[in-house]
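Chemist: Structure for this input, please:
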Amino acid sequence: MEHSRSDHEMDHEMKKKPGGHDHHHMIADFKRRFWICLVLTIPIIFLTPHIQNLLGIRELLGFYGDSYALLFLSSIVYFYGGYPFFKGMYNELKSRMPGMMTLVAVAITTAYIYSSAVVFGLKGEIFFLELVTLVDIMLLGHWLEMRSVMGASQALQQLVKLLPASAHKLMSEGRPWKSHWKN
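Modeler: Sure, this is the predicted structure:
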């Protein structure tokens, strides 16, 4: 039994998910988003009033407009880091099967809208740190998950290469089985 497709074509198809997405691209995307958001999380930590009060550095790091700087940095993490979850939520809701992406998107959107309202005058606490931490953790989790899925897919691909192209069934007497069906 011969295959009409080249090994290169089959290798390329094995790298794709059923939805047609390239695993390598998705892994690189989650990794890039994670590292960028993690770097932005560092100043967000030190701009968060609760952390400043906890560490006793409010007078040292607090400045006029620091809540707007916090909103700005958190907005970058929310939109850039949250994009895969918004896209996933759209696909889940379109197929009427809400799942983890919907849950994460709703959680970060709730924290973002509420915290933004607090910055603009609503009485309450801001949750930007919780928002960016959730985005960071979920991006890391999806990056690691995609890496492990890719590793398992490659292992299965190697196993498939070991399978013979054809097989012959031997009867108990040791002779090949012949079909008696006629076309």
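Chemist: going forward, measure contacts and count neighbours with C-alpha atoms only.
Modeler: OK.
Chemist: where do the strands sit along the chain?
Modeler: Counting by DSSP state E, one finds no strands in the chain.
Chemist: quick check: longest helix of it.
Modeler: When the chain is scanned for its longest helix (criterion: DSSP state H), the result is helix 128-162.
Chemist: tell me which strands and helices it is in contact with?
Modeler: helix 7-14, helix 23-47, helix 66-76, helix 100-119 (3 or more CA pairs under 8 Å, 6 or more residues apart in numbering; DSSP states H and E).
Chemist: quick one: which of those helices is nearest M146?
Modeler: In terms of CA to CA, the element of those nearest to M146 is helix 23-47, at 5.8 Å.
Chemist: buried set for the longest helix of the chain?
Modeler: Residues of helix 128-162 classed as buried: 128-129, 131-136, 138-140, 142-143, 146-147, 150, 153 (neighbour count, 16 or more other CA atoms under 10 Å).
Chemist: Using TSV, lay out the helices and strands packed on helix 128-162 together with mean neighbour count and distance to Q157.
Modeler: What follows is the helices and strands packed on helix 128-162, written out as TSV (neighbours: other CA atoms under 10 Å; distance: least, CA to CA, whole Å):
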stretch	mean neighbour count	distance to Q157
helix 7-14	12	7
helix 23-47	18	14
helix 66-76	18	39
helix 100-119	18	28
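Chemist: would CSV of the ones you listed with distance to K161 be doable?
Modeler: Putting the helices and strands packed on helix 128-162 into CSV (distance: least, CA to CA, whole Å) gives the following:
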stretch, distance to K161
helix 7-14, 10
helix 23-47, 20
helix 66-76, 45
helix 100-119, 34
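Chemist: Relative to N53, which of the ones you listed is closest?
Modeler: Here helix 23-47 is closest among the helices and strands packed on helix 128-162 (CA to CA), at 10.1 Å.
Chemist: Packing partners of that closest one?
Modeler: Against helix 23-47 (3+ CA pairs under 8 Å, 6+ apart) you get helix 66-76, helix 128-162.
Chemist: One more, so I can put them side by side:
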Amino acid sequence: KIHTMTQDELKQIPMKQYFAGVDWGYEHHGVIVVFGMGYDDRFYLIEEHAKQHVFIEDWVRIAHDIKARYGDIPFYCDSARSEHVAKFDEEGINAIFADKRIMRGVELVAHYYKNNRIRIVYDACPRFASEIYNYAWDTKKDLPIKEYDDVMDAMRYALLTFVETFEQRSVEDEIDLIQQLGI
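Modeler: A predicted model of the protein is given here:
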């Protein structure tokens, strides 16, 4: 229960940044998740949109609604449907191909979860609630089983890409500063 919170509790947390993860689907659920990164350096899963049998035009509408509420945030997207990523881009949505490394992403999410760095607004994320307890590992393939993984994949894309981008940006900023100082 330490990982869950209410909408009212979320309102008390100042956020420094928002970003989204996108897992395309049709028969499987397509998912957009929205994260906030608080000034406390925790990640907050604040909403999800999980739907079956939805076309790209509907996802564009959902993304525009998210953009209207959170600004021009990055949407870290599954590259499996590059034409959908292109459509987001054409529609003025900040669509970026996600880092899809499975093991690195699963380890990162597990690390943050274990260290209480992820909180979930449970009421706003009903599909998450059903997937988290059904997410399973295929020991023969050493990969997650491709069931009950749609929200989990969108979360992994969002967190891994955001963290890797943020860390890379931080390293580049440090290099620039060192060069500016002539060290």
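Chemist: Report the TM-score for the pair.
Modeler: The TM-score (TM-score structural alignment, normalised by the length of the first structure) is 0.29; 82 aligned residues with a CA RMSD of 4.7 Å.
Chemist: rewinding a little: would you mind saying which of the helices and strands packed on helix 23-47 of the first structure lies nearest H12 of the first structure?
Modeler: Here helix 128-162 is closest among those (CA to CA), at 10.9 Å.
Chemist: what is the orientation angle of the closest one with helix 66-76?
Modeler: Put simply, helix 128-162 of the first structure runs at 20 degrees to helix 66-76, going by axes from the mean of the first three to the mean of the last three CA atoms, to 10 degrees.
Chemist: what about the helices in the second structure?
Modeler: Under DSSP H, the second structure gives helices at 7-11, 56-70, 82-90, 102-114, 126-132, 150-181.
Chemist: Of all those helices, which one is nearest D23 of the second structure?
Modeler: Taking the helices of the second structure one by one with CA to CA, helix 150-181 is closest: 5.0 Å.
Chemist: can you pull the buried residues of that closest one?
Modeler: Result for helix 150-181 of the second structure [16+ other CA under 10 Å]: buried residues 150-162.
Chemist: Ok, stretch 82-99 of the first structure next?
Modeler: So for stretch 82-99 of the first structure, counting by 16+ other CA under 10 Å, buried means 82, 84-86, 88-92.
Chemist: Helices - which of these land there?
Modeler: Short answer: the buried residues of stretch 82-99 of the first structure in helices (DSSP H) are 82, 84-86, 88-92.
Chemist: and of the residues you listed, the nearest to I76 of the first structure?
Modeler: The closest of these, once distances to I76 of the first structure are taken by CA to CA, is G82, at 9.1 Å.
Chemist: and the gap between the closest one and A155 of the first structure?
Modeler: 31 Å (CA to CA, to the nearest Å).
Chemist: How about K31 of the first structure?
Modeler: Distance from K31 of the first structure to A155 of the first structure, by CA to CA: 22 Å.
Chemist: before we move on, what about V119 of the first structure?
Modeler: 50 Å.
Chemist: Same check on Y83 of the first structure?
Modeler: Distance of Y83 of the first structure to A155 of the first structure, given as CA to CA: 30 Å.
Chemist: With distance to M101 of the first structure added, can I get the ones in helices among the buried residues of stretch 82-99 of the first structure in JSON lines?
Modeler: Output for those, formatted as JSON lines (distance: CA to CA, whole Å):
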{"residue": "G82", "distance to M101 of the first structure": "10"}
{"residue": "P84", "distance to M101 of the first structure": "8"}
{"residue": "F85", "distance to M101 of the first structure": "5"}
{"residue": "F86", "distance to M101 of the first structure": "7"}
{"residue": "G88", "distance to M101 of the first structure": "5"}
{"residue": "M89", "distance to M101 of the first structure": "5"}
{"residue": "Y90", "distance to M101 of the first structure": "9"}
{"residue": "N91", "distance to M101 of the first structure": "9"}
{"residue": "E92", "distance to M101 of the first structure": "8"}
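Chemist: for those residues, which one is nearest I27 of the first structure?
Modeler: P84 (11.9 Å).
Chemist: okay but G30 of the second structure is in contact with D58, surely?
Modeler: No. Here G30 of the second structure does not reach D58: they are 10.8 Å apart, not a contact under CA atoms under 8 Å.
Chemist: higher neighbour count, these two?
Modeler: Legend: neighbour count by other CA atoms under 10 Å for G30 of the second structure and D58, higher for G30 (22 against 10).
Chemist: For R127 of the second structure, see how far away that one is.
Modeler: 11 Å.
Chemist: try K51 of the second structure
Modeler: 9 Å.
Chemist: what's the answer for R156 of the second structure, then?
Modeler: With CA to CA as the criterion, R156 of the second structure and R127 of the second structure are 15 Å apart.
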